[in-house]
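S.K.: output the structure for:
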Amino acid sequence: MSTVVFLLAPQLHLLDLAGPAQAFSTAADLGHDYRLQFVGEQEDVPTAQGISLRASITWPELSPDDLVVVPGWRSPEHESHAKFSASTLSRLSAHHHGGGIVASVCAGAFALGQAGLLDGRRCTTHYDLQGELARRHARATVVRDVLYVTDGRLVSSAGIASGIDLALHLLARRHGPGAAAQVAREMVVYARRNGNEQQASAMLRFRSHVNDVVHRVQDIIDFRFAQPLTLPELASAVSVGERTLTRAFCRATGMTPLRYQQLLRLERAEHLIGHGATVEAAARDVGFGDARMLRRLRNRGSDRPLPARRAAPES
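M.R.: All right, here's what the predicted structure looks like:
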């Protein structure tokens, strides 16, 4: 079981906390072993939205498999640096140096900076705070206008709702994109990514329709995209004819089920290649028999093929 510790500062923003907490809680409901704990320097933690939260002042024992998340806050002095004690900041630093992941939402990046974790690293925060973060931590590279930034075991996100994107990214990194897509769907949000990848995952980019049959087929493909899947098999699984499924799928997504599967394979392969895998290894991992098909798909005019037409709205 992995522990996710949320470090709560006074005047924290509820959604900075609730978004990622809900994502990991949903992942636990879906069978992934997560335990959430909330710690602070005081037991009663007032929030910016007027409600107080109860935190533990005792930290749990942490291992490299665990995660510490620092949600953001509102400062009455209009300065976003945290007022955590040296011992709390030392715990953040020790967890990271011990092999664990440390993440921040919004102004939480200032706590990471105070802990010495931003020096020489890429990071981000809410767009209103980026200038201040860059001034206070000149040795950090503040990346502007992105949802989140990953630099090794340090992950920082922009403001408020982007904490959900950060959590989904961490879940995808640990459990794969299918698991993150399932959590996102349960939460009725779009899975997003950052860096050189498209911010909207293909698994969620083509979900803005109301056709339940197509959603069920997409669920099958999402979780088995690396396996051989045939149109007869998919049609049988949802109890419709092959032609009916193809028409409905094209109308809802703008592509055939096979094209959708290829897109998921390509997107996952690009992710693996971007993290150091060879083309051959990525091709095998996503289900291509060899690297030739992957190379052909990557060389088709754009590294990221899009459907030939936009999905038509459903009545």
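
S.K.: use CA for all of it now, contacts and neighbours both
M.R.: Noted.

S.K.: tell me which helix or strand comes right after the longest helix along the chain.
M.R.: Using DSSP state H to define each element, the chain has its longest helix at helix 257-274. Downstream of helix 257-274, the first helix or strand assigned by DSSP states H and E is helix 279-286.

S.K.: who are the packing partners of that next one?
M.R.: Identification of packing neighbours for helix 279-286 by 3 or more CA pairs under 8 Å, 6 or more residues apart in numbering; DSSP states H and E yields helix 257-274, helix 291-298.

S.K.: give the buried residues for the longest helix of the chain.
M.R.: 257, 260-270, 272-273 (16 or more other CA atoms under 10 Å).

S.K.: what do you get for stretch 58-69?
M.R.: Neighbour counts over stretch 58-69 (16+ other CA under 10 Å) mark 62, 66-69 as buried.

S.K.: how far does it stretch from one end to the other?
M.R.: 16 Å (CA to CA, to the nearest Å).

S.K.: what's the spacing between it and its chain's center?
M.R.: Centre-to-centre, stretch 58-69 and its host chain are 19 Å apart (CA atoms, centre = their mean, to the nearest Å).

S.K.: and if you look at stretch 260-278?
M.R.: Centroid separation for stretch 260-278 versus its chain: 16 Å, with CA atoms, centre = their mean.

S.K.: now do stretch 77-92: distance to the chain's middle.
M.R.: 25 Å.

S.K.: that one spans what distance, first to last residue?
M.R.: Rule used - CA to CA; the end-to-end distance of stretch 77-92 is 24 Å.

S.K.: what about the strands in this protein?
M.R.: 2-8, 34-40, 44-46, 52-54, 67-70, 101-105, 122-123, 141-142, 148-151, 154-157 (DSSP state E).

S.K.: okay if I get those as CSV plus distance to residue 85?
M.R.: What follows is the strands of the chain, written out as CSV (distance: least, CA to CA, whole Å):
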stretch, distance to residue 85
strand 2-8, 12
strand 34-40, 10
strand 44-46, 15
strand 52-54, 19
strand 67-70, 14
strand 101-105, 17
strand 122-123, 22
strand 141-142, 24
strand 148-151, 25
strand 154-157, 20
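
S.K.: please give the structure of this sequence too, so both can be compared:
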Amino acid sequence: MTRIPGAPGTPGASGTAGATGRAAARPRHLVAVLAFDQVQLLDVTGPVEVFTTANAHGARYDVRIVSAAGADVRTSAGVRIGADSAADTLPGRLGTLVVPGRADWRQAVGNLTLTGTVEALAARSGRVASVCAGAFLLAEAGLLDGRRAATHWQLAAELAAAYPRVSVEPDPLFVRDGRVTTSAGVTAGIDLALALVEEDHGADLARAVARQLVVFMARPAGQSQFSARLVPREARHPALRQVMDAVGADPAAAHRMDDLARAAGVSPRHLGRLFRAETGLSPGQYAESVRLEAAQALLEAGNDAVDTVAEQAGFGSAESMRRAFQQSLGVAPTTYRARFRSTARVLDPAP
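M.R.: I've put the predicted structure just below:
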């Protein structure tokens, strides 16, 4: 049985190392992480590690792993997790409820005890968050009706079909709608938890936690779950894979439809049909998504002028790149670069 380092009942649970007197005077923020059999291990441990690490930098989170009846659970990885208590024995009002998921979401939502526990805990919580397939449990409890939500990209269509009152966004790492935040798959739970820490204590503390956990960066909410360059591995038709590889290898090239089709040995019309059938995008839209990703990487890596980044990424002009950023990410390139190390999604329309 695994006890999570920093959880109540283990060394370091108070998390007061490095805390100031002012921080120690603040009331503790109760975070309940709901565990159940066959839950994904990292869905639980990722957020727990973020919140408990934040305590070493001045936060005051009281993190409790709970199960419906207080029993220990066996995760999908076969690792047992010890529950601190039954869910209904938690004291008073909760600051945050975190609901992880399991790969077989139908089994989870079919467990009336589990969904009832989610509903009861959510009613006592200031804010509610889910990781990966945990969104299905929130949806089953009615917590996502009329809200936008994210989940693992492979499950997005299933969530939308099963719960039509939920506005599912398949791409973002996490989506915040009111008091409910839902995240994409597995490791995105770490990004979500960092965003909640930033909401409570500011970007500096969240970045300190990310550095201690050796997280590459605190990724913004609107960042895509997956790289456009990974899509060719999913393409079935060899001509489509060839074109995608060519675009990914040199985003700054012109990539005219006729040239791409000729190189792949198909007609432009057939290439367009292949793209739409397998990616849902036109060849031009796919090329722009790769260029956008290239521009993001260039902005993150250095201080090149926006005009230079636009040229290197293949946009042709800074204005074209700005429009692409605004449409896809809701931010201007300069804002993206300035706030790169923040988990917040910036809505500043400044050029």
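
S.K.: rewinding a little: same list (the helices and strands packed on helix 279-286 of structure 1) but as a markdown table, adding distance to residue 244 of structure 1.
M.R.: Putting those into a markdown table (distance: least, CA to CA, whole Å) gives the following:
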| stretch | distance to residue 244 of structure 1 |
| --- | --- |
| helix 257-274 | 12 |
| helix 291-298 | 27 |
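
S.K.: which stretch among those helices approaches residue 119 of structure 1 most closely?
M.R.: helix 257-274 (23.7 Å; CA to CA).

S.K.: mind giving me the packing neighbours of the closest one?
M.R.: Helix 257-274 of structure 1 sits against helix 202-205, helix 212-224, helix 242-253, helix 279-286, helix 291-298, with contacts defined as 3+ CA pairs under 8 Å, 6+ apart.

S.K.: list the buried residues for the longest one?
M.R.: With burial defined by 16+ other CA under 10 Å, the residues of helix 212-224 of structure 1 counted as buried are 213-215, 217-222.

S.K.: please check which part of structure 2 that helix corresponds to in the alignment.
M.R.: Following TM-score structural alignment, helix 212-224 of structure 1 has no partner segment in structure 2.

S.K.: still on that earlier bit, which one among the buried residues of stretch 58-69 of structure 1 gets closest to residue 170 of structure 1?
M.R.: Of the buried residues of stretch 58-69 of structure 1, the one sitting nearest to residue 170 of structure 1 (CA to CA) turns out to be residue 67, at 9.7 Å.

S.K.: quick one: residues contacting the counterpart of the closest one in structure 2.
M.R.: When structure 2 is aligned by TM-score structural alignment, residue 67 of structure 1 is paired with residue 96. By CA atoms under 8 Å, 6 or more residues apart in numbering, the residues touching residue 96 of structure 2 are 29-32, 125-129.

S.K.: related to what we said a few turns ago, nearest to residue 182 of structure 1, out of the helices and strands packed on helix 257-274 of structure 1?
M.R.: Among these, the nearest to residue 182 of structure 1 by CA to CA is helix 212-224 (8.3 Å).

S.K.: now the angle from the closest one to helix 242-253?
M.R.: 90 degrees (axes from the mean of the first three to the mean of the last three CA atoms, to 10 degrees).

S.K.: which secondary structure elements does helix 212-224 of structure 1 contact?
M.R.: Helix 212-224 of structure 1 packs on helix 177-187, helix 231-237, helix 242-253, helix 257-274, going by 3+ CA pairs under 8 Å, 6+ apart.

S.K.: the counterpart of residue 79 of structure 2 in structure 1 and residue 32 of structure 1: what is the separation?
M.R.: Counting by TM-score structural alignment, residue 79 of structure 2 lines up with residue 51 in structure 1. Counting by CA to CA, the separation of residue 51 of structure 1 from residue 32 of structure 1 is 30 Å.

S.K.: more neighbours: which of the two?
M.R.: The residue with more neighbours, out of residue 51 of structure 1 and residue 32, is residue 32; 16 against 10, by other CA atoms under 10 Å.

S.K.: need the counterpart of that one in structure 2.
M.R.: By TM-score structural alignment, residue 32 of structure 1 lines up with residue 59.

S.K.: export the helices and strands packed on helix 212-224 of structure 1 as CSV, with columns for distance to residue 164 of structure 1.
M.R.: Output for these, formatted as CSV (distance: least, CA to CA, whole Å):
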stretch, distance to residue 164 of structure 1
helix 177-187, 9
helix 231-237, 31
helix 242-253, 25
helix 257-274, 20
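
S.K.: residue contacts, residue 73 of structure 1?
M.R.: Residue 73 of structure 1 makes contact with 9-13, 47-48, 80, 106-108, according to CA under 8 Å, 6+ apart.

S.K.: related to what we said a few turns ago, possible to save the buried residues of helix 257-274 of structure 1 as JSON lines with distance to residue 121 of structure 1?
M.R.: JSON lines is the format used below for the buried residues of helix 257-274 of structure 1 (distance: CA to CA, whole Å):
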{"residue": "257", "distance to residue 121 of structure 1": "41"}
{"residue": "260", "distance to residue 121 of structure 1": "36"}
{"residue": "261", "distance to residue 121 of structure 1": "36"}
{"residue": "262", "distance to residue 121 of structure 1": "35"}
{"residue": "263", "distance to residue 121 of structure 1": "32"}
{"residue": "264", "distance to residue 121 of structure 1": "30"}
{"residue": "265", "distance to residue 121 of structure 1": "31"}
{"residue": "266", "distance to residue 121 of structure 1": "29"}
{"residue": "267", "distance to residue 121 of structure 1": "26"}
{"residue": "268", "distance to residue 121 of structure 1": "26"}
{"residue": "269", "distance to residue 121 of structure 1": "26"}
{"residue": "270", "distance to residue 121 of structure 1": "23"}
{"residue": "272", "distance to residue 121 of structure 1": "22"}
{"residue": "273", "distance to residue 121 of structure 1": "22"}
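
S.K.: good, wrapping up.
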